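**Student:** Could you look at this predicted model? Sequence included:
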Amino acid sequence: MARTDSPRRWYLFDYGNVISTPPTPSDWEVLAEAAGVDRLQDPGSAYWRYRIAYDAGALTSDEYWSLVRGSRAGPPRAAWLDALDASQWSHLNPETLDVLEDLEARGEHLAVLSNMPAAMAAQFADASWTRLFRHLFFSSSLRLVKPSPAIFERVLAELRTAPWQVTFVDDSPANVAAARAVGLHGLLFDPSEDLWRLLAEGLAVSPASQD
């Protein structure tokens, strides 16, 4: 991709576990009770087993929640479960928000890239945090999921920028590695670390040719 003349970088942020905090145990209990399935938070549960397909837009809400439940979930129940699911992922990280608000106030270019099903993206459409971003990229609308290199290439094309002009922040090592392989400046998010320092140190070690 040809290098652009844009004077500013793009800051591309993941949503879950970066802008938001993880669901609480009580959140998972409420969702599990509504779904009729225990321990949905476990890595091997049906919630996660079919999640990539749901995030990719390959499953409807009814289809996904039916697979999670192991029995038919009609539209009303699926919509209810989607609402509970969105609610448990709606708790925002105040430290991340502080950084985002400062970046936005400085006129920096901000965007989101999240693996997120269409139902959840729709419920977040009017959320206050979305106003900080110039672009919102969700896997379900792109029909691509992280860590596929294709999703990063699609975002770069939409932003009309070069990979070295993008700083990408995500909590998944696989996603960060994939972004770096495409040429983005990938930073691994850790909620226990200072995000401002991570961004500053990350840019400090960027090759001069990519500033």
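**Tutor:** Yes, it's here.
**Student:** contacts, neighbours, all on C-alpha from now
**Tutor:** Fine.
**Student:** Can you classify the closest residue to Ala150 other than its chain neighbours by secondary structure?
**Tutor:** Spatially, and ignoring its direct neighbours in sequence, Ala150 is nearest to Leu144 (7.2 Å; C-alpha to C-alpha, 6 or more residues apart in numbering). Secondary structure, DSSP: H, G, I helix; E, B strand; the rest coil: Leu144 is coil.
**Student:** Count the neighbours of Leu144 for me.
**Tutor:** 22 (other C-alpha atoms under 10 Å).
**Student:** Packing partners of the lengthiest helix in the chain?
**Tutor:** Secondary structure of the chain per DSSP state H: the longest helix is helix 75-88. For helix 75-88, the elements it packs on are helix 25-35, helix 61-69, helix 118-123, judged by 3 or more C-alpha pairs under 8 Å, 6 or more residues apart in numbering; DSSP states H and E.
**Student:** Please compare the first structure with the one that follows:
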Amino acid sequence: MIKAVVFDLGGVLASPPSLLPLLAARMGTTHARVAEHYWSGRDAYDAGGSTQDYWGPLVAAAGGSASEGLLDELALLDASVWSELRPQAWQVLRDCRSAGVIVAILSNSPHAVQSAADGAQWRRDVDHLFVSATLGMMKPDPAIYRAVADQLGLPGAELAFIDDKQANVDGALAVGWRAHLWTDDADTRDWLVAVGVLER
């Protein structure tokens, strides 16, 4: 019996099309140049790296101008946009809560996302928010899934996990969780029905 549903954040719950254009506008460069460099160094940032170490090289590589305070502004903008849930995804969270299961988010994200998400309106519909930078480990490291299971006080067989990256799904499966590769909100709902969390 599933007692907790753990969602990834970026992709599964949030997919902000405006993110890169907003960042580019703030940097004074183009969307294409930001897109080219956005994911470079992101793993280190999501693992707890500093704002300066991620955003400084990104701004320089994208041809932007790093004025005083810009890096902190970019970190906050990035985090706030990633913390905006699609309405359909937010409804799935609410429906899981209404079904009586624990609702959690497990995200490979920087410290700034922890702060932004903790202040978001949807946070009241989530029992636990686990962010890689805060935990000091990242998906698909088996240790992060074990740490989450320990904090939830549940065995893997009672945890349902949804992520948009196959490696992260495989990591959860390897430690005994039920796990599903996300494709869209309707598919998420169908899978949660199939594992007995939600009803039609």
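**Tutor:** Structure's in. What do you need? These numbers were taken from a predicted model, which means no experiment stands behind them.
**Student:** sorry, back to before: distance of the residue mapped onto the residue nearest to Ala150 of the first structure from the second structure from Leu106 of the second structure?
**Tutor:** Matched across to the second structure, Leu144 of the first structure falls on Met137, judged by TM-score structural alignment. Using C-alpha to C-alpha, to the nearest Å, one gets 11 Å for the distance from Met137 of the second structure to Leu106 of the second structure.
**Student:** Phe7 of the second structure: neighbour count?
**Tutor:** 27.
**Student:** coming back round to it: what comes up buried for the longest helix of the first structure?
**Tutor:** By 16 or more other C-alpha atoms under 10 Å, the buried positions in helix 75-88 of the first structure come out as 77-79, 81-82, 84-88.
**Student:** list the contacts for the corresponding residue of the second structure for Arg180 of the first structure?
**Tutor:** The alignment partner of Arg180 of the first structure in the second structure, by TM-score structural alignment, is Leu173. Counting by C-alpha atoms under 8 Å, 6 or more residues apart in numbering, Leu173 of the second structure touches Ala179.
**Student:** ok, the equivalent of Pro57 of the second structure over in the first structure - how many residues close by?
**Tutor:** Under the alignment (TM-score structural alignment), Pro57 of the second structure pairs with Leu67 of the first structure. When neighbours are defined as other C-alpha under 10 Å, Leu67 of the first structure has 17 of them.
**Student:** For stretch 49-58 of the second structure, which outside residues touch it?
**Tutor:** Contacts for stretch 49-58 of the second structure (C-alpha under 8 Å, 6+ apart): 34, 37-38, 40-42, 44-45, 66, 71-72, 74-75, 110, 133.
**Student:** could you redo the last one with a cut-off of 7 Å?
**Tutor:** Here stretch 49-58 of the second structure makes contact (C-alpha atoms under 7 Å, 6 or more residues apart in numbering) with 37-38, 41-42, 45, 71-72, 75.
**Student:** Let me see the ranges of the helices in the first structure.
**Tutor:** 25-35, 46-49, 51-55, 61-69, 75-88, 94-105, 118-123, 139-142, 149-159, 173-182, 195-204.
**Student:** The first structure: matching residues for stretch 77-89 of the second structure?
**Tutor:** Going by TM-score structural alignment, stretch 77-89 of the second structure lines up with residues 84-96 of the first structure.
**Student:** Run through who's touching that stretch.
**Tutor:** Residues contacting stretch 84-96 of the first structure (C-alpha under 7 Å, 6+ apart): 16, 18-23, 27, 31, 120.
**Student:** how much space between the match of Arg180 of the first structure and Pro142 of the second structure?
**Tutor:** For Leu173 of the second structure relative to Pro142 of the second structure (C-alpha to C-alpha), the value is 10 Å.
**Student:** Same check on Ala120 of the second structure?
**Tutor:** Applying C-alpha to C-alpha to Ala120 of the second structure and Pro142 of the second structure gives a distance of 28 Å.
**Student:** So for the two, which sits in the more crowded spot?
**Tutor:** Remark: of Ala120 of the second structure and Pro142, Pro142 carries more neighbours, 17 against 13, as counted by other C-alpha under 10 Å.
**Student:** mind listing what that one touches?
**Tutor:** Counted by C-alpha under 7 Å, 6+ apart, Pro142 of the second structure has contacts 171, 175.
**Student:** From one end of stretch 57-76 of the first structure to the other, what's the distance?
**Tutor:** 19 Å.
**Student:** So which bits of that stretch are buried?
**Tutor:** Here stretch 57-76 of the first structure shows 57-69, 73 as buried, counting by 16+ other C-alpha under 10 Å.
**Student:** Could you identify the most distant pair in the residues you listed?
**Tutor:** Distance extremes for those: the farthest pair is Gly57 and Arg69 at 18.7 Å, using C-alpha to C-alpha.
**Student:** Which residue lies nearest the spatial centre of the first structure?
**Tutor:** Ser114 (2.4 Å; C-alpha atoms, centre = their mean).
**Student:** Look up how far Trp48 of the first structure lies from that residue.
**Tutor:** 16 Å.
**Student:** Trp164 of the first structure too?
**Tutor:** From Trp164 of the first structure to Trp48 of the first structure the distance is 32 Å (C-alpha to C-alpha).
**Student:** Not counting stretch 11-31 of the first structure itself, show me its contacts.
**Tutor:** By C-alpha under 7 Å, 6+ apart, stretch 11-31 of the first structure touches 40-41, 81, 84-85, 88-93, 96-97, 109-114, 166-171, 189.
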